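Chemist: From the sequence below, what's the structure:
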Amino acid sequence: MHVRHLSVADFRSYTAAEFPLQPGITTLVGLNGQGKTNLVEAIGYLATLSSHRVATDQPLVRFGAEQAIIRGVVVRDGRETLVELELNPGRANRARLGRSPVTRPREVLGTLRTVLFAPEDLALVKGDPSERRRFLDDLLVARQPRWAGVRADYDKILRQRNALLKSAQPVLRRGARHRPRPGDEPADDARASALHTLDIWNENLATVGSQLLYARLRLLRDLGPYLAKAYDEVSAGQSDARVSYRSSLREESAERIAAGDVPEIGELHAELLATLTQVRDREIERGVSLAGPHRDDLVLGLGDLPAKGYASHGESWSFALGLKLAAYQLLRHDLGDDPVLILDDVFAELDTGRRERLAAMIADCEQVLITAAVDADVPASLVGQTFAVSLGTVVPRE
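Modeler: As a prediction, the model looks like this:
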């Protein structure tokens, strides 16, 4: 799989740009702020419908323009497919696949698959749990695009359940610490109605949440061996990288999952319902959902120590890079085809040894896109086409 051509209109700093590509190594060289990252960001957006730099689409549209257009020609097994995205901040985005409109933009997912590593990915090790959850879920979608729908359904259910907890909080708090027993007076109608509605949302959350949790656990089980190997190669065997899943389920189930167990969906569904019952009083008190995949985390470890707080800067970089390279190898194994590997301003952050080891690891990838401020940042062994990027112009260099 590779991208043969990229064109953008009113995307970031570009009024318009055409970017021809070919398999192998492609390096974009230019000082910071010249627009090289914008181009690889556009390719990443074609694959994931999201940016690795910002959470919303508004910054992606050139100042003064109403919309941005990204088009990419993707080649896989000798067949070309045109993917076109229309970004409309404040309105629904639109997409075309092979020049034909699709009902929803997420229908283009899977046409292009990328693995992108950038300085922002240091947050996988040092940042909040949301960064690690996003890594897992993005990889789920790259592996099987149907998980984009499950992910969207879960987010919708979670928003509505939180809205109920917030809006009905005064009613739900009434007698929240009292459980009716046989012979007790029935709760007032308003609270009984709110609790019934909450039970319905509990069932919805458990149904979709158990599917998402099961998929994450299976993914993590499959990813683990690739991570250990990738980290070992990047760091020259300095330490053992490991990863486990920290669940918000009840203690016994959370311990099983942390040890690597992958319960079936039905068991996870029942356990999530039981956990929601256990934390109900606290949820009512705080007005927010306290159990489910949105509260989970990945625990990254080096040897016997957690990476967060103990890993050096170099070790943290190696771990984050190892996660992305593991994702690449897993997708390569699953698909029987190489995703596009994007390394955005990465080599400048690595010491000489790590640079050379990374270069050796990616030498056989079908297509690698690299951005760098200066040529000296990129190992000489990575030979391919080079483009100079300056003030939004992209010029091939001999």
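Chemist: From here on, just use CA atoms for contacts and neighbour counts.
Modeler: Will do.
Chemist: Show me the contact partners of stretch 4-19.
Modeler: 20-23, 35, 38, 42-43, 59-63, 65, 67-75, 392-394 (CA atoms under 8 Å, 6 or more residues apart in numbering).
Chemist: quick one: which of these sit in helices?
Modeler: 38, 42, 43 (DSSP state H).
Chemist: could the residues you listed go into JSON lines alongside distance to residue 54 and neighbour count?
Modeler: As requested, the ones in helices among the contacts of stretch 4-19 are arranged in JSON lines below (distance: CA to CA, whole Å; neighbours: other CA atoms under 10 Å):
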{"residue": "38", "distance to residue 54": "12", "neighbour count": "20"}
{"residue": "42", "distance to residue 54": "12", "neighbour count": "26"}
{"residue": "43", "distance to residue 54": "15", "neighbour count": "27"}
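Chemist: Which of the helices or strands spans residue 334?
Modeler: Per DSSP states H and E: residue 334 is located in helix 313-335.
Chemist: Then residue 165?
Modeler: Using DSSP H and E, residue 165 falls in helix 147-167.
Chemist: What residues of that helix count as buried?
Modeler: For helix 147-167, the buried set under the neighbour-count rule, 16 or more other CA atoms under 10 Å, comprises 147-148, 150-151, 154-155, 157-158, 161-162, 164-166.
Chemist: want to put them side by side, so please do this one too:
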Amino acid sequence: MHLRWLELRDFRSWVSLRFEPDPGVNVLVGDNGEGKTSILEAIGYLGMVGSFRGVPDGALVADGSTAAVVRGSFDGRAGDTTVECEVPVDGRRTVLVNGKRPKRMRDLLTTVPVVAFLPDDLDVVKRGAAIRRDYLDDLAARLWPQAVADQSDYDRAVRQRNTLLRQEGRGTDPVTLDVWDDRLATAGTAVLLHRRAVATRLQSHLEEAYRVVGGDGQLRWGYRSTWGSDGVMDRSDLQARFTEALGTARKKDVEVRVTTVGPHRDEPELLLDGRATRHRASQGEQRTVALALRIGAYRLVDELGDQTPILLLDDVFSELDRDRADRVLDLMPTGQVFVTTAREDEVPVDGQRWSVHDGKVSP
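Modeler: As a prediction, the model looks like this:
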């Protein structure tokens, strides 16, 4: 998969842009604030239907404009795919794939596979469990479109159950709570199984990547459940265990008016030699773990997907020497790569150089 051309209108700082990148490595060189990262963000938006920075759509629209437009044409194994997104300041975005509205938006995650490396990837290593839950769920969505539907069903069930718990009188209605408990158990079991599958399949790639980028020790995922799922493998047994846990926690849930058990409260953890990296690893070790995570994710998407993903590297090489940079790139299958940097000499890789300056991208 590679991007043939990209067009932007009123997206972030870009009033207008037409960019035809190289099918191989593209290095975007420019001072901070020139819009390098915004180009990567636009490419990512076409594949993720959202900002990889996690910002709301309205923040992507240039000041003074009512909407931003992002268009791109991709050449993949299934032929050419053109994606167009119109993003308003207020209201819902419009997405067209080859001129038509897609039946299921989640299919874009596998139609246009994109993996981004960002400076704030360190958050996955050093911040709270919610960031790591999102990491596993996001990677599952890129591998299996059904994971998006299961996550959506689960999130909706949690919201509805919490709304019920907050209503005077109705929140203690056992019949209604039983209905939502059943829905939670079904969707929540699917979410957990997707997370387990990601962690298991990622492990070998994670170990190799960590070793290659200079890590020392054994890096693996740990997972602490809030509902007794540890060690239970069968889907029906997991669902029964979740239903039982919801029943046990019901009195507490009614008192605090929120659902206290389930995958949304589970605690995935990255362990280095059996110790949580967010507490025990040094800053340098945490950065190495974060880089290994993204390399592992890229290789896993490439392994299980239909086509090699587009790789977006935002200011990643500034902290790598030439040897480590070469070893990182050796782990990557041949595909299209976009790299941003403020200093050209910080990116010790071959590829097409592009100058990003004064609202223009030029070779």
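Chemist: nearest to residue 344 of structure 1, of the ones in helices among the contacts of stretch 4-19 of structure 1?
Modeler: residue 38 (10.0 Å; CA to CA).
Chemist: Which residues are in contact with the closest one?
Modeler: 11, 12, 13.
Chemist: Let me have those in JSON lines, adding secondary structure and neighbour count as columns.
Modeler: Listed next are these as JSON lines, based on DSSP: H, G, I helix; E, B strand; the rest coil; neighbours: other CA atoms under 10 Å:
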{"residue": "11", "secondary structure": "strand", "neighbour count": "25"}
{"residue": "12", "secondary structure": "coil", "neighbour count": "23"}
{"residue": "13", "secondary structure": "coil", "neighbour count": "20"}
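Chemist: Reformat these into TSV and put distance to residue 199 of structure 1 next to each item.
Modeler: Below are the contacts of residue 38 of structure 1 laid out as TSV (distance: CA to CA, whole Å):
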residue	distance to residue 199 of structure 1
11	45
12	45
13	49
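Chemist: Return the member of the residues you listed nearest to residue 284 of structure 1.
Modeler: residue 12 (43.2 Å).
Chemist: Okay, helices next: where are they in the stretch 1-150 of structure 2?
Modeler: With helices called from DSSP state H, counting those that start in this stretch, the stretch 1-150 of structure 2 shows them at 36-48, 108-111, 122-126, 129-143, 145-166.
Chemist: and the fourth one, how far from structure 1 on average?
Modeler: Translated: helix 129-143 of structure 2. Comparing helix 129-143 of structure 2 with its match in structure 1 after superposition yields a mean distance of 1.1 Å (mean CA distance after the TM-score superposition for structure 1).
Chemist: for structure 2, what's the longest helix?
Modeler: Ranking each helix of structure 2 by length (DSSP H) puts helix 174-212 first.
Chemist: Name the nearest residue to whichever residue in structure 1 pairs up with residue 186 of structure 2, ignoring sequence neighbours.
Modeler: When structure 1 is aligned by TM-score structural alignment, residue 186 of structure 2 is paired with residue 207. Distances taken as CA to CA, 6 or more residues apart in numbering put residue 269 closest to residue 207 of structure 1, at 6.0 Å, once the chain neighbours are dropped.
Chemist: Counterpart of that neighbour over in structure 2?
Modeler: In structure 2, residue 269 of structure 1 lands on residue 239 (TM-score structural alignment).
Chemist: What's the separation between that match and residue 186 of structure 2?
Modeler: 6 Å (CA to CA, to the nearest Å).
Chemist: Tell me if I'm right that the match of residue 186 of structure 2 and residue 268 touch.
Modeler: No - assessed by CA atoms under 8 Å, residue 207 of structure 1 is found out of contact with residue 268, at 9.1 Å.
Chemist: Skip ahead from the helix or strand harbouring residue 360 of structure 1 and say which helix or strand is next.
Modeler: Per DSSP H and E, residue 360 of structure 1 falls inside helix 352-362. The C-terminal neighbour of helix 352-362 of structure 1 among helices and strands, as given by DSSP H and E, is strand 367-372.
Chemist: Pull up the aligned stretch in structure 2 for that following strand.
Modeler: Going by TM-score structural alignment: strand 367-372 of structure 1 matches residues 336-341.
Chemist: hmm, who's touching the matching stretch?
Modeler: Applying CA under 8 Å, 6+ apart, the contact partners of stretch 336-341 of structure 2 are 1-3, 22-30, 36-37, 40, 309-318, 347.
Chemist: Just the buried positions in stretch 30-44 of structure 2, please.
Modeler: For stretch 30-44 of structure 2, using 16+ other CA under 10 Å, the buried residues are 30, 34, 35, 36, 37, 38, 39, 40, 41, 42, 43, 44.
Chemist: Likewise for stretch 75-91 of structure 1?
Modeler: Within stretch 75-91 of structure 1, the residues scored as buried using 16+ other CA under 10 Å are 75, 80, 81, 82, 83, 84, 85, 86, 87, 88, 89.
Chemist: is it true that the fourth one touches residue 97?
Modeler: Yes - Residue 82 of structure 1 is within contact range of residue 97, at 6.0 Å (criterion: CA under 8 Å).
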